[in-house]
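K.L.:
here is a sequence with its predicted model. Questions after.
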Amino acid sequence: MTAPLQSILGHLEQLVAHDTQNPPRNLNPESSLFATLREALPGFETSIDDGGEGCLGFLATRGTTDTLFNVHIDTVPATDAWTKDPFTLERGNDRAIGLGACDIKGAAACLLAAAAETDAPAAFLFTTDEEAGSSVAVRRFLETSPRYERVIVGEPTQSIAVTRHRGIYAGTLTLAGEAGHASQGGLSAVHEAARFITQALTESWAKDDRLNFGRIEGGIKPNMIAPSCEIQFGLRCMPGENPDPRVERLRVLAGAALETDTTRFWGPALPPADPEARFRQVELNEYFYGLDIEVGSPVDFWTEAALFSKAGLPVAVLGPGDIAQAHTADEFVLYDHLTTAYNAYLKILTDG
């Protein structure tokens, strides 16, 4: 095992040991996690922006640089399907196993190891609220942050630079029925939901735009006609596509039973649909080619990189791990991915 990998795993072990599950997002500026980060970053100036409810941005800077690295260090909750202690890093033959090892504490560990290898200027923004879909920390940072020539967001891309990904829209539809005794028949909100979902999934765009119905809740008991049913859904449109026509089509399909509809979360695609943003991303590809860092195809998952791009900053997603391992029980990251990400981060840091 190489010295850099040993360093990375040492940092990753410490990071995994901190419970940063989101929800419940039980973090505050005094949490021991931040003491760990400060200890790993000697010579850095640090500050914490507290957006409330555990939405924190930890900024660490050394000198002045053109590049900002951003990594979220919150994780999804550990489920009962875990067969190991999720907060104790297990080192296998070719992988490290632990909650957040893939998504995305592995990237944070790579950054900490790379920062120790060079005295080059650096800027790291670690955030705690990505997994709950609020992105308060990044949004607050963008309101007052200095401008950077480029931003690197750590997410599981198998250590390949990605400059395009889908947007995300999450919404809730509530369908109404008429309460009554099931023996008499009548308008059931649950039946209307089943009809609506069946129709929606046959739309020509449903598969391509990753239409997903993630939660359905309604009714009271089997002998009662359901008076209400809530449906939570999501869409992931490609760059340049607007989700609004799709959402409007869903409203039409819901028909007269539609009682309310709300937007839970909307994140733009990377890049947003304007020529200047697309040009910035093309220039960023050239930057990576010049450093001999592999550039990959667009990915289907959404990241907070889109928020940086919308704010006018060239941004790429680059981090160890495979998205197929994110949010899974016994989550792991391959050593090869960690080493490749470390080398890429080190090139970017020393390039300035």
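P.N.:
Received the coordinates, thanks. Numbers count the residues shown, from 1 in each chain.

K.L.:
C-alpha from now on. contacts and neighbour counts both.
P.N.:
Will do.

K.L.:
let me see the contact set for the residue located most distally from the centre of the chain.
P.N.:
What lies farthest from the middle of the chain is residue 184; by Cα atoms, centre = their mean that is 47.5 Å. By Cα atoms under 8 Å, 6 or more residues apart in numbering, the contact set of residue 184 is empty.

K.L.:
likewise residue 48?
P.N.:
29, 56, 57, 58, 59.

K.L.:
check which helix or strand covers it.
P.N.:
Of the helices and strands defined by DSSP states H and E, residue 48 is found in strand 45-50.

K.L.:
would you map the strands across the stretch 1-150 of the chain?
P.N.:
Secondary structure of the stretch 1-150 of the chain (DSSP state E, counting those that start in this stretch): strands at 45-50, 56-62, 67-72, 90-91, 95-97, 122-127, 150-154.

K.L.:
go ahead and name everything in contact with the fourth one.
P.N.:
Counting by Cα under 8 Å, 6+ apart, the neighbours of strand 90-91 from elsewhere in the structure are 96, 97, 98.

K.L.:
so what's residue 179 up against?
P.N.:
Applying Cα under 8 Å, 6+ apart, we find residue 179 in contact with 187, 188, 224, 225, 226, 227.

K.L.:
which one is it nearest to, not counting chain neighbours?
P.N.:
Excluding its sequence neighbours, the residue lying closest to residue 179 (Cα to Cα, 6 or more residues apart in numbering) is residue 227, at 4.7 Å.

K.L.:
presented hereafter is structure B, for comparison with structure A:
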Amino acid sequence: MEIRQLLSRLVGFDTTSRLSNRELIDWVVDYLATLGVAAQLSYSEDGQKANLFARVGSVDVPAIVLSGHTDVVPVDGQAWSSEPFHVVERDGRLYGRGTADMKGFIACALALLPEAVARAERGELVVPLALALSYDEEVGCLGVHTLVADLKRRGEKVAGCIVGEPTSMQPVVAHKGIAHYKVCVTGREAHSSLTPLGVNAIEYAARLITFVRELADREASGGRQVALYDVPYTTLQTGLVHGGIAGNIVPRDCEFLIECRWLPGERHERFIEALQGEAERLLIEMRKVAPEASITVENVVHCPAFEADAASEVRCHVDALCDHAKGSGVAYSTEAGVFQQAGIPAVVCGPGSIREAHRPDEYVEIAQLQACFAWMLHLLDRLSRPGH
């Protein structure tokens, strides 16, 4: 199948993170079976989602892995010009949810596999090529942990991994870590005419949110700066706030979500420790009125920071294929950090722009897909020895 056909099939599966990805995975399993390639699956706890790993070539030689996540972000509330789960071509671009992030890369990898199989059958594929697909990257790199654990359990030999997030086919060799923390503030309800008898959870949450903003401002103005990154310092922000039930009731509960994106080598927990210290100070004040008051801080997402190993086999391949471009560091996170932390060297490189990801009318340029496929063919040449 051509890349356009493969991408259309992949985008046609609504794999928004809140839904199952099993239909897409089952379709890829069937596609691989037509090539004589067996797939290994690993599952989420409820069995509704699956990772896939498939190898072409010897099981005794460490493989180079092409890796992508199958889930996409929601389209709810976004103003799309066309059906988001149907690929539409306009002006040299293919529009649809996931075209850039990152089903375009997966389509290129699937299109490459017939040639990889043919070379393996002729004995030319010296270094095996593998495909890895994961679930729930968009909600915290959840599935890749299960995938990596399964690879280790089965003793799969892996030399390195290319994570195909949209980078305009330029290498990304470092990225920040990301953590989300849910903060729950519990005060005491009261009639709004008797506010001194209550403890307003929203107001105390606001004081903590302001404290987080102050931490962020200090990092921006006086924290560690690394010029490699598009945003060169550690950032913090509050992304969600929920609280209260009526305008005339002192709110008992308020919950908010804070995010930290930290540079490799940083210890991001120090911000949470500072936040917890501020919470303890506020609790003394709250409990003078409501002894039952509480503030809890829970880690709900953790994706490690990433720095590529300059001496790794996969980095050498990518460096050569990208004309020894310097490589960049980025503020967004990928599954590369999880692979690297597990001892699997990684580099991030894929078609499309991260600027188009998560937006209405998401698209990938056809020229980018063509460049990615040509790049993968050159990679396959590096893994092969004609007539071997």
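P.N.:
In hand now; what should we look at? All figures in this text were calculated on a predicted structure; none of them were measured in a lab.

K.L.:
hang on, the earlier thing: okay, among the contacts of residue 179 of structure 1, which ones form the most distant pair?
P.N.:
Within the contacts of residue 179 of structure 1, 187 and 224 form the most distant pair, 10.9 Å apart (Cα to Cα).

K.L.:
need the counterpart of residue 304 of structure 2 in structure 1.
P.N.:
Under the alignment (TM-score structural alignment), residue 304 of structure 2 pairs with residue 268 of structure 1.

K.L.:
please apply the same query to residue 209 of structure 2.
P.N.:
Match for residue 209 of structure 2 (TM-score structural alignment): residue 197.

K.L.:
and that match, how many neighbours does it have?
P.N.:
Residue neighbour count, defined by other Cα atoms under 10 Å, stands at 18 for residue 197 of structure 1.

K.L.:
and for residue 24 of structure 1?
P.N.:
A count of nearby residues for residue 24 of structure 1, using other Cα under 10 Å, gives 12.

K.L.:
could you check how far it is from residue 37 of structure 1?
P.N.:
21 Å (Cα to Cα, to the nearest Å).

K.L.:
re earlier: check contacts around the match of residue 304 of structure 2.
P.N.:
Residue 268 of structure 1 sits next to 166, 167, 168, 306, 307, 310 when contact means Cα under 8 Å, 6+ apart.

K.L.:
identify the residues contacting the third one.
P.N.:
With contacts taken as Cα under 8 Å, 6+ apart, residue 168 of structure 1 has the following neighbours: 234, 235, 236, 237, 265, 266, 267, 268, 269, 302.

K.L.:
separation between residue 106 of structure 1 and residue 176 of structure 1?
P.N.:
Residue 106 of structure 1 is 46 Å from residue 176 of structure 1, where distance means Cα to Cα.

K.L.:
wait, residue 93 of structure 1
P.N.:
According to Cα to Cα, residue 93 of structure 1 stands 55 Å off from residue 176 of structure 1.

K.L.:
now do the strands in the stretch 251-388 of structure 2.
P.N.:
Counting by DSSP E, counting those that start in this stretch, the strands of the stretch 251-388 of structure 2 are 253-262, 294-303, 306-307, 328-330, 346-348, 363-365.

K.L.:
do you know which of the ones you listed lies nearest residue 380 of structure 2?
P.N.:
Comparing the strands of the stretch 251-388 of structure 2 against residue 380 of structure 2 with Cα to Cα, the closest turns out to be strand 346-348 (16.4 Å).
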